[in-house]
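Enquirer: What would the 3D arrangement of this be:
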Amino acid sequence: MNKLATTLLSVILCTGTLIAQENDPVVDAIIKEATENSQLESLAHEMMDVIGPRLVGSPQMKQAGKWAVQKFNSWGIDAQLENYGDWQGWQRGITHVDMLEPRVESLQGTQLAWSPSTSKKGLEAQVVILPTIENEDQFNNWLKTIKGKIVLTSMPQPTGRPDENWEEYATDASFEKMKKDRDSMRDSYRDNLRNMGHNSRSIDEALEKAGAVAIIGSNWSRGFGVNKIFSARTKEIPTIDLELEDYGLLYRLAASGHTPKLHINAQSKDLGKQPTFNTIATIKGTEKPEEYVILSAHYDSWDGGTGATDNGTGSITMMEAARILKKHYPNPKRTIIVGLWGSEEQGLNGSRAYVEDHPEIVAGVQAVFNQDNGTGRVVRLSGGGFLQSYDYLSSWLNAVPNDITDKIETSFPGSPARGGSDYASFQAAGAPAFSLSSLSWDYWNYTWHTNRDTYDKIVFDDVRNNAILTAILAYKASEDPDKTSREQAVLPIDSRTGERREWPTPRSPIRTIDE
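Expert: Reported below is the predicted structural model:
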């Protein structure tokens, strides 16, 4: 049935595009505006380059919210920041890591989010690595030796080359040997942590308690020069992520007895509790104002880079679509809402709060269109488990240019999400919400939560396609004479449990750091 639905949709899209473009002046105007007067580059520059990353609780997140409200207002769209709780406030400062011994070299490192600061002068200390031990008693005896020292906590990688590089150039035997060695190193590393009575999440607390002055890890993302940058788990001492090349250098020196010494200056400010908010923009409907089309993207980001593809690109897509709609479809039949959600990275908190706080809007949702997985053009669209989703989504897609839709694979009725991105918050409440899922562009290795998620990784031709797609879908969903069906498909059997899967239920957000 799914294959047949996909085939039929392809036929409809291929035969219907020219008619839609010839007969619908609003669609023509959307395409022309997006192509000839795109604001995407300037929006991205202001958001990513000028404001920077949008870590929840940071001054940049607040600045970004105010900027978006002003931008919406300049387009004639009502907008406001909607508070739903608080989070730990934190402001990033400089990070300098310099090796002083056995030779001098500046290293590439980033303090993790919410890391405690060094003093203004920084700190100098010897570097040590975790020992190989057999039991907790041995580990506890070793802990007595680390006061005043910097501890390396990550497994050293056997190679800094991505797997695809090995696959292209290495012999099959060499590639397989490298993977086998890496797997063995990983298993030994985990076993050693278990012997200590810890795991990769709990070890930092033990080291801090024992008197270490800093912790250094390396969360390599399996791409050249790319590391994941998440949050610190220390309360008093700084936690630094070093890029693979420099981490490996330190590890080898320490392991061979050459006792590297570092100077670390990692500045940051603990700002206490700070308000968390969603940025909400509204174009009021004229005929059915209590029914809603929601353009959805999370606004917050991690801050190793500038949050360009996670999820700056989704955010500027929704902003650009709203700008175009306001200009060329200023009086929509249904109310169009743009939701730029906060604290998605900590568990969909912004969208879950919105769903919880606005049951009347959720009840009136015609459709939610969410984009949140990189800069690529949309290539997948699922019916989200809504039984009749094929009927209305195929009708709306029929108006979209064929050179956009012929790249999109569809699956109907699909299944509801259980997390991952903000459309899941709406699906759990029974509202028809859909993920506009993008082509990879090596998203998972190179930009997702990494130090390389920056403006230069944006592929604006693909984002322009996505803005056109989103604006036309919103327009057609608004104009549809019928309210969308919320009938849910019977979900398949879970192969793990043998039980039929149930529709996800709404989850409350974390509204305060005290929870």
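Enquirer: C-alpha only now, for contacts and for neighbours.
Expert: Will do.
Enquirer: what's the offset of the longest helix seen in the chain from the middle of its chain?
Expert: Taking residue count as the measure and DSSP state H as the definition, the longest helix of the chain comes out as helix 172-196. When distances are taken as CA atoms, centre = their mean, to the nearest Å, helix 172-196 is centred 29 Å away from the chain's centroid.
Enquirer: ok, now stretch 33-46?
Expert: On CA atoms, centre = their mean, the centre of stretch 33-46 falls 22 Å from that of its chain.
Enquirer: Could you also give me the structure for this next sequence, so I can compare it with the first?
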Amino acid sequence: MKKIFLSIILTLTMQMHIAFAQSKDPVVENIVKEATENSQLEKLAHELMDVIGPRLVGSPQMMQAHEWAVAKYKGWNITAKNEKWGEWRGWERGVSHIDMIAPRVRSLEGMQLAWSPGTAGKTITADVIILPDLADSIAFQKWLPSVKGKFVMISMNQPTGRPDYNWQEFATKESFEKMKKERDTQTEAWTNRMKKTGYSATRTLPPALEKAGAAGVVMSYWSKGFGANKIFGANTKTIPTVDISLEDYGLLYRLAESGHTPKISVRADAKETGISQTFNTIGEIKGTEKPDEYVILSAHFDSWDGGSGATDNGTGTIVMMEAMRILKKVYPNPKRTILVGHWGSEEQGLNGSRAFVEDHPEIIQNIQAVFNQDNGTGRVVNLSGQGFLNSYDYLGRWLTKVPDAIKTPIETRFPGAPGGGGSDFASFVAAGAPAFSLSSLNWSYGTYTWHTNRDTYDKIVFDDVRSNAILAAIMAYQASEDPMKTSREKSILPVNATGKPTAWPEQRKPTRKGGLD
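Expert: Below is the predicted model:
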């Protein structure tokens, strides 16, 4: 009896081992092996972020990045091209030098905003004044001539340069609450001060100061973290607009407020380069059985240029490049065509991906799935069905092939709600194509690297990025192999405030001529 029992146990054990061995997928194993033992991520990150740098739409660096990506793909025997979709104002950033020269000397941390006029190779020296708190727009118009020949500060002086988490860790509860109350009061007062000018803070006020003869516009868009400022675009056409770090902006503000009249010198080199062509970089591994059905790996290629565009969206870019490299090596003959799209001008309104959707209806109607990665360096922890009713079925099946260490932290939401914006997946969702955001762990992204001067190579967490490359490659492989075409049936969305069902996002046209008015 004992021998029979042992025999049964051995038989069951062998059957379990056989079943486990059969469940293993050699392609998945080779994806993991290649990503782990032969990763190209660090090299790609260095070449893109350190050598080429930030990729502002219309800049020479953006074009350099497109050409670099095509060359990389061709070196991996992947067909790739740059596909034109529009035109943009060409502009190239130069060196920014900002120094306080009175009442004492100090070099200041700051830079001109994107598309800011330069100073024509000269250094502009002038007093700094604060936007005053006046009674109304009539009083402001009377004050405007006094800005002639001066730098005008248009941002609120923050009461603290310490982020809230630092206060929570070290301050007394009473001190923290007092600071927040004072900050709220100050913020409300500054908002009212701005309203009384009759202008909007960043759109219409700088041109009004420019017209009145100001030497330049000085601002500070603090990102609520140590040393982090957000760097966006200028709205002046002849005078420089510069952003100065919270610490140094506060210094100038306090000196001006106390009557010590700070004086700064600014040299901001910038070059207008005419009308620039704008592109998407498209790579392709042709399908063998269903070449006219498509799996798309997606990431925007452009960035703001306060840092080097590392986590927005250099990391998403190299994730998809690495996934394509690995797939070409271990899965060179997919059933469906696998495309990669590196989109231009996402930051100005998803323009590159919207143009692709508009220009390629034959691809859009035959998409199996789009996987987009954008928001930072962290490992993927969220995956929503984007409102597609049956997305739980195919996404769930594909995820079963992903290693547990990568799959387990991912929180899924099915069917979820369709994204109307935020990143390029939304361009495809609006057209009814099943497109999904591989959403990342925070890593203080919104505070420290999203559109800031601190979005640089050193913030990349390569273990997380490697995990994402493995995930993207496996999901693309599974989507390609699936014998079933994915369902596009949409869920019924919840009612809105008017009591009517929420509408599915509408497909929107891209801006194909930017900054040229």
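Enquirer: Quick check: Ser301 of the first structure touching Gly52?
Expert: No. Using CA atoms under 8 Å, Ser301 of the first structure and Gly52 do not qualify as a contacting pair, with a distance of 9.7 Å.
Enquirer: shared neighbours of the two, anything?
Expert: The contact sets of Ser301 of the first structure and Gly52 overlap at Gly307 (CA atoms under 8 Å, 6 or more residues apart in numbering).
Enquirer: So which of those two has more stuff around it?
Expert: Ser301 (28 against 23; other CA atoms under 10 Å).
Enquirer: gap between that one and Asp86 of the first structure?
Expert: 16 Å (CA to CA, to the nearest Å).
Enquirer: got it, and Val127 of the first structure?
Expert: Relative to Asp86 of the first structure, and taking CA to CA, Val127 of the first structure is found at 37 Å.
Enquirer: Give me the more crowded residue out of those two.
Expert: Counted by other CA under 10 Å, Val127 of the first structure and Asp86 do not tie: Val127 has more neighbours, with 24 against 19.
Enquirer: Gly225 of the first structure maps to what in the second structure?
Expert: For Gly225 of the first structure, the equivalent position in the second structure is taken to be Gly227, counting by TM-score structural alignment.
Enquirer: Map Gly283 of the second structure across to the first structure for me.
Expert: Using TM-score structural alignment, Gly283 of the second structure pairs with Ala281 in the first structure.
Enquirer: how close does that match get to Lys66 of the first structure?
Expert: As judged by CA to CA, Ala281 of the first structure and Lys66 of the first structure stand 12 Å apart.
Enquirer: between the two, who's got more neighbours?
Expert: For Ala281 of the first structure against Lys66, the residue with the higher neighbour count under other CA under 10 Å is Ala281, and the figures read 24 against 15.
Enquirer: Would you agree that one is in contact with Val338?
Expert: Yes. Here Ala281 of the first structure lies in contact with Val338, judged by CA under 8 Å, at a distance of 5.0 Å.
Enquirer: would you say the match of Gly283 of the second structure is within a helix?
Expert: No. Secondary structure of Ala281 of the first structure (DSSP: H, G, I helix; E, B strand; the rest coil): strand, not part of a helix.
Enquirer: how about stretch 384-392 of the first structure, which residues of the second structure does it hit?
Expert: Counterpart in the second structure of stretch 384-392 of the first structure, with TM-score structural alignment as the criterion, is residues 386-394.
Enquirer: before we move on, the earlier item: now the match of Gly283 of the second structure: how far from Cys14 of the first structure?
Expert: In this structure, Ala281 of the first structure and Cys14 of the first structure are separated by 34 Å, where distance is defined by CA to CA.
Enquirer: just Phe426 of the first structure next, same as before
Expert: Taken as CA to CA, the spacing of Phe426 of the first structure relative to Cys14 of the first structure amounts to 31 Å.
Enquirer: Then Ser218 of the first structure?
Expert: As defined by CA to CA, Ser218 of the first structure lies at a distance of 48 Å from Cys14 of the first structure.
Enquirer: Count the neighbours of Gln427 of the first structure for me.
Expert: For Gln427 of the first structure, the number of neighbouring residues by other CA under 10 Å comes to 27.
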